[in-house]
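Visitor: need a structure here:
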Amino acid sequence: MSSCPWSRRRARGPRRARGAQRSTRPAGATAGDRSEDRGRLFRVMNASAPDEARADPATRPRLRGRLHQIAFWASLCGLALLVHVARSPEALIAAWVYGGATVALYLVSFSYHVVARGPRARRLMQRADHSMIFVLIACSFTPVVLLALHGPWRWGLLATVWVIALAGILLKVCALERFPRLGGGLYIALGWAGLLAAPAFLRQPVLGGLFLAGGVLYTVGAALFAAGRPRLSPRWFGYHEAWHAFVVAAGSLMFAGNFLLVRGA
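Guide: Alright, predicted model coming up:
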């Protein structure tokens, strides 16, 4: 019957669908992108937007993921260098933990953005890609705790960082699209928790400066990514590729700092 609530809901359905189609039709590429990027500050540092896993790779910039492909091979050399200069058991552990995480991050990112094909494979790789950011943050803390900090409190700090990182990984694996603000906030908060170790670098300004500069580059790149800037060449090198460039630059500074830590231990 037409007076039935269920019937009324069904009658309204097509109108909502047509409205949804009108609301998602961009007025222009630039205006549409601006509205989509608005309010995404706490989704920063994600490797991609959730819908990208369903996107056709042929429609993305041709250099998508290529910087991280190069960084993967460079990180393999970096891992070998860290292991080579390690002179103590603690330094060797730090070298493998941090260097291995760097290799894994770039490998997963390259595999997701370049290699993965099909919606199912891309969805799985997207979860791994997002999760690897938490892994790298926690593994970046490990050399600092092992080689620069002293006292029993450092183990509590390291355990806290790893617990939060594992919680973030579970969030990305089980609820990637449900809590984007929470995931982005955890990235930023966990990354800047490194300020708790700042007193250890007061006598090592070069080392502390490298870590600080790396953190600033990560944050600036993440903010630009959230804003969808800069818009360079949609066909070749877009704002997502610019974000990857910031990741590589910041990661290079972080590697330099960890190299000094491992070599001096």
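Visitor: going by C-alpha atoms from here, please, whenever you check contacts or count neighbours.
Guide: Fine.
Visitor: residue contacts, Leu224?
Guide: Going by Cα atoms under 8 Å, 6 or more residues apart in numbering, Leu224 touches Pro230, Tyr239, Trp243.
Visitor: would you map the helices across this structure?
Guide: Remark: helices assigned in the chain by DSSP state H are 5-24, 29-37, 66-85, 89-110, 119-147, 153-174, 180-192, 205-227, 239-264.
Visitor: ok so, going back, now flag whichever of the contacts of Leu224 is closest to Gly13.
Guide: Ranked by distance to Gly13 (Cα to Cα), these are led by Tyr239 at 36.9 Å.
Visitor: what's the spacing between the closest one and Gln204?
Guide: Look at Tyr239 and Gln204: by Cα to Cα, to the nearest Å, they are 35 Å apart.
Visitor: tell me which of those two has more neighbours.
Guide: Higher neighbour count among Tyr239 and Gln204: Tyr239, with 21 against 10, using other Cα atoms under 10 Å.
Visitor: so the more buried one touches Ala226, yeah?
Guide: No. Checked against Cα atoms under 8 Å, the pair Tyr239 and Ala226 is beyond contact range at 9.4 Å.
Visitor: roughly how far apart are the closest residue to Leu79 other than its chain neighbours and Glu241?
Guide: With sequence-adjacent residues excluded and distances taken as Cα to Cα, 6 or more residues apart in numbering, Leu79 is closest to Gly99, at 4.6 Å. As for Gly99, its distance to Glu241 is 23 Å (criterion: Cα to Cα).
Visitor: possible to save the contacts of Leu224 as CSV with distance to Val85?
Guide: What follows is the contacts of Leu224, written out as CSV (distance: Cα to Cα, whole Å):
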residue, distance to Val85
Pro230, 39
Tyr239, 37
Trp243, 31
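Visitor: also this sequence, please, to line up against the first:
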Amino acid sequence: MKKVTSFHRFMNRRPSANCRYQPTCYEHAANCYTHAFLIAPALAGTALLHRLSADDWHRLTAWVYGLGLSALFLISTVFHVVTWKRSHMREVEHCFHMCDRVVIYVFIAASYAPWLNLRELGPVACHMRWLVWLMAAGGIFYVFNYHEKYKLLELASYLTMGFLPASVVASMNSTEGLEELACGGLLYCVGVVFFKSDGVIPFAHAIWHVLVALAAGVHYYAIWRYLYRSPPDRNACGS
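Guide: Modelled structure (predicted):
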């Protein structure tokens, strides 16, 4: 019995339907720090891609991707800090919870931007460059109108947006970087298991954060190595 008590001091029980999980103080700390330490590296990585850019189109793409990556870690950190210290900040907490959800859509679209902007695309696949942002806009519309009402639908929309553009990327003439993209995608998928395991696995959300960071790191490496460090392809859609 003592072991159970000691174990569960790091984790609260699962919430009831339509209620949010309330992390323990240990989990709050882990949720904050696991993304806070990545804000500066994300900004530094953005600056590196800017420095390696061959032209204005590459520089713009670097900043779209880099700011999406940095915003993910920044907004996540602020939201979890506010949630931790939320005694008199209910409205602020709700606002940043929405921002936390919105920035995921932006991040997914931004993560595909280098591949869709800098790789050679066919006439049909070329339209995915804009479609991914339309999907992000649809996700943002959902957050502002139906926040937390249909959680499974929200999860399905994240997964659809994450995998649909991958079909276009996988069909590109150059296959360099696809293994890294697949590896990162697998890490995100494993992370979803922990994302839905609050109250079942201690520090589940923090583990989700770590897996997101690892996946983002693998994808950043692929973008740096194959799209910026090496001579980039000219895009068939034009710039």
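Visitor: across to structure 2, which of the contacts of Leu224 of structure 1 hold up?
Guide: Mapping those onto structure 2 (both residues aligned by TM-score structural alignment, their matches' Cα atoms under 8 Å) leaves Tyr239, Trp243 still in contact.
Visitor: out of the contacts of Leu224 of structure 1, flag the one nearest to Arg9 of structure 1.
Guide: Looking at the contacts of Leu224 of structure 1 and their distance to Arg9 of structure 1, the nearest is Tyr239, at 41.6 Å (Cα to Cα).
Visitor: residue in structure 2 matching the closest one?
Guide: Aligned counterpart of Tyr239 of structure 1 in structure 2: Ala204 (TM-score structural alignment).
Visitor: ok, and the closest non-adjacent residue to that match?
Guide: Phe194 (5.0 Å).
Visitor: and Ala250 of structure 1, by the same measure?
Guide: Closest residue in space to Ala250 of structure 1, ignoring its immediate chain neighbours: Gly214 at 4.3 Å, by Cα to Cα, 6+ apart.
Visitor: the one you found: what's it in contact with?
Guide: Gly214 of structure 1 makes contact with Ala249, Ala250, Gly251, Ser252, Leu253, Met254 under the criterion Cα under 8 Å, 6+ apart.
Visitor: pull the contacting residues for the fourth one.
Guide: The contact partners of Ser252 of structure 1, taken as Cα under 8 Å, 6+ apart, are Gly214.
Visitor: what lines up with it in structure 2?
Guide: Aligned by TM-score structural alignment, Ser252 of structure 1 pairs with Gly217 of structure 2.
Visitor: could you report the neighbour count for the nearest residue to Glu177 of structure 1 once chain neighbours are set aside?
Guide: Excluding the flanking residues, the one nearest Glu177 of structure 1 by Cα to Cα, 6+ apart is Pro50, at 6.4 Å. Neighbours of Pro50 of structure 1 under the rule other Cα under 10 Å: 15.
Visitor: do you know how far Pro50 of structure 1 is from His130 of structure 1?
Guide: For Pro50 of structure 1 relative to His130 of structure 1 (Cα to Cα), the value is 10 Å.
Visitor: for the helices of structure 1, give me a markdown table that also has distance to Thr59 of structure 1.
Guide: As requested, those are exported to a markdown table (distance: least, Cα to Cα, whole Å):
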| stretch | distance to Thr59 of structure 1 |
| --- | --- |
| helix 5-24 | 18 |
| helix 29-37 | 14 |
| helix 66-85 | 15 |
| helix 89-110 | 17 |
| helix 119-147 | 14 |
| helix 153-174 | 25 |
| helix 180-192 | 24 |
| helix 205-227 | 19 |
| helix 239-264 | 13 |
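Visitor: for Pro57 of structure 1, which of those is the nearest?
Guide: It is, among the helices of structure 1 and with distance given as Cα to Cα, helix 119-147, at 10.0 Å.
Visitor: buried set for that closest one?
Guide: Neighbour-count burial for helix 119-147 of structure 1 flags 122-123, 125-147 (criterion: 16 or more other Cα atoms under 10 Å).
Visitor: where's the residue nearest to Glu177 of structure 1 relative to Leu79 of structure 1, distance?
Guide: Separation of Pro50 of structure 1 from Leu79 of structure 1 (Cα to Cα): 31 Å.
Visitor: got it, and Thr30 of structure 1?
Guide: Per Cα to Cα, Thr30 of structure 1 is found 41 Å from Leu79 of structure 1.
Visitor: more neighbours, the two?
Guide: Neighbour totals were compared for Thr30 of structure 1 and Leu79, and Leu79 leads with 21 against 12 (other Cα under 10 Å).
Visitor: what's the match for the more buried one in structure 2?
Guide: Matched by TM-score structural alignment, Leu79 of structure 1 corresponds to Thr46 in structure 2.
Visitor: just Asp129 of structure 1 next, same as before
Guide: Matched to structure 2 by TM-score structural alignment, Asp129 of structure 1 sits across from Asp100.
Visitor: ok, now Tyr112 of structure 1?
Guide: So Tyr112 of structure 1 corresponds to Phe79, using TM-score structural alignment.
Visitor: for stretch 123-131 of structure 2, buried residues please.
Guide: Neighbour-count burial for stretch 123-131 of structure 2 flags Ala125, Cys126, Met128, Arg129 (criterion: 16+ other Cα under 10 Å).
Visitor: what is the burial count for the closest residue to the first one other than its chain neighbours?
Guide: Read that as Ala125 of structure 2. Closest residue in space to Ala125 of structure 2, ignoring its immediate chain neighbours: Val168 at 5.8 Å, by Cα to Cα, 6+ apart. Neighbourhood size, Val168 of structure 2 [other Cα under 10 Å]: 19.
Visitor: which outside residues touch stretch 84-97 of structure 2?
Guide: Outside stretch 84-97 of structure 2, the residues that reach it (Cα under 8 Å, 6+ apart) are Cys25, His28, Ile75, Val78, Phe79, Val82, Thr83.
Visitor: and it, how far from the chain's centre?
Guide: In terms of Cα atoms, centre = their mean, to the nearest Å, the centre of stretch 84-97 of structure 2 is found 22 Å from the chain centre.
Visitor: which residues does Ala215 of structure 2 contact?
Guide: By Cα under 8 Å, 6+ apart, the contact set of Ala215 of structure 2 is Cys183, Gly184, Gly185, Leu187, Tyr188.
Visitor: which residue in structure 1 aligns with the fourth one?
Guide: Alignment note (TM-score structural alignment): Leu187 of structure 2 maps to Leu217 of structure 1.
Visitor: the closest residue to its match other than its chain neighbours and Leu212 of structure 1: what is the separation?
Guide: Closest residue to Leu217 of structure 1 apart from its sequence neighbours, by Cα to Cα, 6+ apart: Ala250 at 5.4 Å. Using Cα to Cα, Ala250 of structure 1 is found at 10 Å from Leu212 of structure 1.
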